[in-house]
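S.K.: A structural model of the following input is requested.
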Amino acid sequence: MKANRFSTLAKGLVLASLIIYSCKKTDLGTNDSADAFGIVPSINATQEITTSQRLMDCSSDCINPAGPFVERSAMCSSSWGGPNSDFHTKTVTYVAYNTATDLVVKVTYVKSGKNTNASDLVSATVNGVVRSVPTLASGATAEFTFPLPTGWKKCDVLSIGIHQEGQNSPINMNCWYSLFEICAARCATTFEGDAISCGTEREAIYTLTAESDMSYIKMQGGLTNFTGANADIEFLEGGENLTYSQSTPGGSSNRIIKIQGSMSACERVRIRIRWNSTNTGGVITGSWSVKDANGVEIAPSVAGLTCE
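M.R.: So this is what the prediction gives:
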């Protein structure tokens, strides 16, 4: 009878000392290992991407310099203690992403059960470079920044090691991150004018770029002290879906030019206008504007042009 009681007690003590690891990842083709008696698991994990509804691919997708970035994350928990109030759990979570210059790794440590105000060592290692916080409080997040290698390119793989030490056996996670290249800079909407000649034979060039598709734009402005036949209007660049017209209001010496139609995103339109005038020097054009279908300016107006 005493022998049976001792055997039952011994089994209870063994069960009470178990350490249970639970690690979450979404990487396919890798395995978790966890030893219930305290051998620290090594997790080769890449994780779920949190910035998109679909899985991002470093070979075909890119990131904007200001974000959002492609985040990958993983979590590992360790539990120990008995079934009563002495049960403990600690959880380490990390999120990693790259910017144009750095790999950013954020590590969060949470201790639950007893001693929830614990502060322990947390570190991140990327390609052999170690960053650490010796006393990261439970519930806090440490952010580590690692400069990207010189000459890095898309899909280069960086190894990531996460280590937590304190409150029973350590937690280690061994993962990796494939870098995403920076998207080519997109254009901005700009509208500019340049006076080329201000004598009796005058010339001006207007340049417009739209950052997005425009189903309709109207560029309009005047030519001062206009004389002679129609102004000579020529598209030097772009403008395949634009047309122009010109008119002179009754009794006015100004010639009104209108350019209307559609433009594609980042299309650059350069328009050269030549005309005759009885004057020389001074302001050779009126104010020019460019508006959308609702009559709203898509770029600041260009004031009257003069030759320097």
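S.K.: C-alpha from now on. contacts and neighbour counts both.
M.R.: OK.
S.K.: Name the SS class of G261, please.
M.R.: Following DSSP: H, G, I helix; E, B strand; the rest coil, the label given to G261 is strand.
S.K.: please give me the structure for this one as well, since I'd like to look at both together:
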Amino acid sequence: MRAVVYDRFTKDFDELAVRDVPEPKLPPASLLIDVRAAGVNPVDWKLMAGYLDAIVPTQFPVIPGWDVAGVVVGTGFDTPEFQIGDEVMAYARKDVLSTGTFAERVAVPVSAVTAKPASLSWEQAGGLPLVGGAALRTIDALGELHARTVLIHGASGGVGSLAVQMAVARGARVIGTASEVNHDFLRSLGAEPTTYGDGLAERVRALAGGQVDAVADFAGDVLTVTLDVLSPDGVHASIADATVRDHGGRYIWVRPDGSETARLAAMADAGELRIDIAGTYGLDEVAEAFRASSSGHTRGKLVIIP
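M.R.: Down below sits the predicted model:
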């Protein structure tokens, strides 16, 4: 089968290559999925650069990609939950970085898989699991949000925009940081936008009429502002800064969890989540997709279509 691979840690996206590789083995309690769409996430090119080598074992050559939506074409032993022909989606991260989703087929543990709603396009389903899981786990970590004021750093990004929608749906008043060009987008999601950068704490306090009850960080390098605007009994969580743990916060790392992805799928199917697609790319265009992702200026999901 065809897959995108890289042979060493590198920041040079031009070292990505499309090759014929062996068909995936199908372990027990796993599904073989014919890939229809696979979301691009910043962690994909950060892994390629070796930034997570200290915590993620790697076996080269690596096929990148942790998100997938597709059709079941094979079932391992003892997988009664799914049948060949089922349309599914998953956050497909494995313990060893090696066989990812930027390929024609991928084997995924059944525990990570859920059914794809018919209402979602392949691109939406393939782009939702990781960012949706990060948003959902973060918003869950903030606890009760009804009638509370929440600050979301990086609110217009792939994770942040979903978190805004989740917090608004739970009855929160949301203040979201973004560049000015994305302020109307945040308003369309129900948030009150403000520009990040110098003077942010003052702008947030002015909007909130004081301190905020909770903070979700999807940007990083904002802990000083978070602690400045957070009420003494407030809660905060981050997917971008592990040092929040030293200040009473929660650091979020998404686990492959089919039940969690099923919650996301249900919310999207009910029209509670808006999933914007910024662009689609073929296997031979992954380097271009990584450049777009690493620019930090993409709004919406980038998706690989094998």
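S.K.: Now the TM-score, please.
M.R.: With the length set by TM-score structural alignment, normalised by the length of the second structure, the two chains reach a TM-score of 0.20; 108 aligned residues with a Cα RMSD of 6.8 Å.
S.K.: Skip the chain neighbours and tell me the closest residue to L31 of the second structure.
M.R.: Distances taken as Cα to Cα, 6 or more residues apart in numbering place T75 nearest to L31 of the second structure, at 4.7 Å, with adjacent residues excluded.
S.K.: got it, and F226 of the first structure?
M.R.: In space, F226 of the first structure is closest to S277, 5.0 Å off (Cα to Cα, 6+ apart).
S.K.: ok, so what distance separates the one you found from G193 of the first structure?
M.R.: Look at S277 of the first structure and G193 of the first structure: by Cα to Cα, to the nearest Å, they are 19 Å apart.
S.K.: Same check on T8 of the first structure?
M.R.: Counting by Cα to Cα - T8 of the first structure and G193 of the first structure are separated by 92 Å.
S.K.: More neighbours: which of those two?
M.R.: Between T8 of the first structure and G193, counted using other Cα atoms under 10 Å, G193 has the larger neighbour count: 20 against 11.
S.K.: Specify the local secondary structure of the more buried one.
M.R.: On the three-state scheme (three-state DSSP), G193 of the first structure is labelled strand.
S.K.: Can you show me the helices along the second structure?
M.R.: For the second structure, helices defined by DSSP state H occupy the ranges 42-48, 122-127, 129-141, 158-169, 183-189, 200-208, 223-229, 258-269, 286-294.
S.K.: Determine the set of other helices and strands touching the fifth one.
M.R.: Looking back up the chat, that one is helix 183-189 of the second structure. Packed against helix 183-189 of the second structure, as judged by 3 or more Cα pairs under 8 Å, 6 or more residues apart in numbering; DSSP states H and E, are the following elements: helix 158-169, strand 192-194.
S.K.: Columns distance to A289 of the second structure and mean neighbour count on top of these, output as JSON lines?
M.R.: Putting those into JSON lines (distance: least, Cα to Cα, whole Å; neighbours: other Cα atoms under 10 Å) gives the following:
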{"stretch": "helix 158-169", "distance to A289 of the second structure": "15", "mean neighbour count": "25"}
{"stretch": "strand 192-194", "distance to A289 of the second structure": "28", "mean neighbour count": "22"}
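S.K.: do you know which of these lies nearest A141 of the second structure?
M.R.: Nearest to A141 of the second structure, of all those, is helix 158-169, at 11.5 Å by Cα to Cα.
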